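**Student:** With the sequence up front, the predicted model follows.
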Amino acid sequence: MPARAAAGAIPLRAGIGLRSPHVAEFLDGRPPVAWVEVHSENYLGDGGPRLAALERIRRDRPLACHGVGLSPGSPQGLDDEHLRRLRALYARLEPGLVSEHLAWCRLDGHYLPDLLPLPYTAEALAVVVRNLDHAQTLLGRRLLLENPSTYLAAAGDYDEPDFLAEVVRRSGCGLLLDVNNVYVSACNHGFDPLAWLAALPAAAVGEIHVAGHAACGEGAATLLIDDHGAAVAEPVWALLDAALRRCGPVPVLLERDTRIPPLAELLAEATRAEAALRAATVAA
């Protein structure tokens, strides 16, 4: 699988997800954000004002691209037209990191509006590895694969960290560690998130995400939902500290996709992520 160094390497700093309500503020000034990340599929058109605005923002700071439509868990394989459009976008923007999700969302040529979970079986592992090999070869770059949040336990041949480790070993991809997803899944299924982190192949982690979540139900029936619609919870901040101790300093990204607050509020949270990253850098 060919690898290519991107022109705008992502620094060991905290960044934020760039969302449409804040684009004007980035264009009118230079908010103190070290780097930004966008959802790749929002920019797959041939041009237009949205892509032009992103290119202007891209000139001021490094950029990462976070895909939501690759569907590496699809047993029918990947959509080569989608891959070609991604390749053209990445050639144009030269993102420092490119990531996707351990999930599937495509069946019989139709895309589903969600990131659907996989059973951690040998069969699913072979599908993911085959699809990642194809994607990384066509894109000419290493992908980071994000661990999902899960809500139902499915029988399988692997637990999640071991499944991710095998995907990394067999495909050569890296990992995007979403610590909010780890916390959400740990609460939903009753496992120890620190033990989960300890089992992860730490050297493969190239980026960390933090985000907020929602709680549905009460008491023992409470289910946490990874909705990216709230401030980062204190237990997730603590898990970020643990993840940075385990993995060493890597870029940290603050996500917010619903109930998006003013930019200043996100910058304050990013400052906290930056402090955690500085502490981990000193400790390393």
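**Tutor:** Arrived safely, thanks for sending.
**Student:** Could you use CA atoms for every contact and neighbour count after this?
**Tutor:** OK.
**Student:** And the strands in the stretch 51-200 of the chain, which stretches?
**Tutor:** 63-66, 97-101, 104-107, 110-116, 144-146, 174-178 (DSSP state E, counting those that start in this stretch).
**Student:** How much space separates Ser171 from Ala270?
**Tutor:** The spacing between Ser171 and Ala270, counted by CA to CA, to the nearest Å, is 32 Å.
**Student:** likewise Leu224?
**Tutor:** For Leu224, the distance to Ala270 equals 23 Å [CA to CA].
**Student:** before we go on, here's another structure to hold up against the first:
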Amino acid sequence: MRHDAPPALCPTLPLRFPPPLGGTAGTSFKPAHLPAILAEPPRRGFFEVHAENYMGAGGPPHRQLEAIRKDHPLSIHGVCMSIGGPQPLDRDHLARFRNLVARYQPSLVSEHLAWSTHDTTYFNDLLPLPYTAATLARVCDHIDQVQSAIRRPILLENPSTYVAFRDSTMSETDFLRAIVSRTGCGLLLDVNNVFVSAVNHGFSPQRYLADVPLAAVGEIHLAGHSVQTDDDGAPLLIDSHDGPVADDVWALYAGLIAQHGPVPTLIEWDGNIPDWPVLQAEAAAAQAILDRHAKAPAPEIRHAAA
């Protein structure tokens, strides 16, 4: 994606931290849903957008996002930073990302544990990494650069994977734990990604979730996946984001919230976009689980009359 006259990093631009979202459920924002959203009173929850769709200076995308941001908290989710890539971060891309964060003051900012570039080629995929000391050092350096630029912590999303590297010397959860420890970033825990990777690689999703540093999780993603088979006839799950959340993923999520407590939760739906009420219903299902495990208010203390 090319843009003319990339903005420079502006360290004096004021940044504010909106109030925390708490245990609320949100949805991906799709422009096709804007009329239906605006026709209703402001709803509980939040909206998430992909940063790269709003890196121009103005036009209809920003007018739409401004209309949403007026009454709803926002999460900005980057998909092209290539934090795991071998090359230095693209300075122009980082500048646009930072200015977008400053412009909309989102409650949450996130990126992926993945790479998507090679030399001058950009892939339309979030590719997995070998979990080694060298990769860890590079990823942490890139996260430090992003957090320094936006002057706030980011959340790093665990990937969905279809291959594993023989060179890996640590587990994915140990790798994530080391990143959090070194950089101070948080985690965006994608439960669907955990389930997809678990089926594809034959490990237990429950054990993976037990190994995740849950105290660092600042947001959860839920999404649909498609079921295929590989060349040997074994199940192969694809993180397609084009349908409702699967029952197995809902079960993992409900168990996680019961153990850990409510965390801001997003329903991702990026293909075969349904009508707005369908997406609302998915968010309502997540909200019901969050509310079920919300802390009960402290009992009111009544004092005897003097």
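**Tutor:** It's in. All values derive from a computational prediction rather than experimental measurement.
**Student:** TM value for the aligned chains?
**Tutor:** Aligned and superposed, the two chains score 0.94 in TM-score terms (TM-score structural alignment, normalised by the length of structure 1); 282 aligned residues with a CA RMSD of 1.9 Å.
**Student:** Could you check which of Leu224 and Ala270 of structure 1 is surrounded by more residues?
**Tutor:** Applying other CA atoms under 10 Å to Leu224 of structure 1 and Ala270 shows that Ala270 carries more neighbours, namely 24 against 21.
**Student:** Skip the chain neighbours and tell me the closest residue to Arg61 of structure 1.
**Tutor:** Excluding the flanking residues, the one nearest Arg61 of structure 1 by CA to CA, 6 or more residues apart in numbering is Trp35, at 5.4 Å.
**Student:** Determine which of the strands of the stretch 51-200 of structure 1 approaches Val232 of structure 1 most closely.
**Tutor:** Of all those, it is strand 174-178 that lies closest to Val232 of structure 1, at 12.1 Å by CA to CA.
**Student:** and the closest one, what other elements does it pack with?
**Tutor:** Applying 3 or more CA pairs under 8 Å, 6 or more residues apart in numbering; DSSP states H and E, we find strand 174-178 of structure 1 packed against strand 144-146, strand 205-210.
**Student:** Export those to JSON lines and append columns for distance to Ala242 of structure 1 and mean neighbour count.
**Tutor:** Below are these laid out as JSON lines (distance: least, CA to CA, whole Å; neighbours: other CA atoms under 10 Å):
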{"stretch": "strand 144-146", "distance to Ala242 of structure 1": "18", "mean neighbour count": "26"}
{"stretch": "strand 205-210", "distance to Ala242 of structure 1": "12", "mean neighbour count": "24"}
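**Student:** Now tabulate the ones you listed in a markdown table and tack on distance to Ala276 of structure 1.
**Tutor:** Output for these, formatted as a markdown table (distance: least, CA to CA, whole Å):
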| stretch | distance to Ala276 of structure 1 |
| --- | --- |
| strand 144-146 | 21 |
| strand 205-210 | 12 |
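**Student:** which stretch among the ones you listed comes nearest Ile57 of structure 1?
**Tutor:** Proximity of these to Ile57 of structure 1 was assessed by CA to CA; the nearest stretch is strand 205-210, lying at 20.9 Å.
**Student:** residue range for whatever helix or strand comes next after the closest one in structure 2?
**Tutor:** Per DSSP states H and E, the first helix or strand lying C-terminal to strand 205-210 of structure 1 is strand 214-216. With TM-score structural alignment applied, strand 214-216 of structure 1 matches the range 226-228 in structure 2.
**Student:** same question, stretch 135-149 of structure 1
**Tutor:** Alignment of stretch 135-149 of structure 1 against structure 2: residues 146-160, by TM-score structural alignment.
**Student:** Okay, now the matching stretch: how far is its last residue from its first?
**Tutor:** Per CA to CA, stretch 146-160 of structure 2 runs 22 Å from first to last residue.
**Student:** Kindly report the same for stretch 33-43 of structure 2.
**Tutor:** Stretch 33-43 of structure 2: ends 14 Å apart by CA to CA.
**Student:** what comes up buried for it?
**Tutor:** By 16 or more other CA atoms under 10 Å, the buried positions in stretch 33-43 of structure 2 come out as Ile37.
**Student:** Since that was my last question, I'll sign off now.
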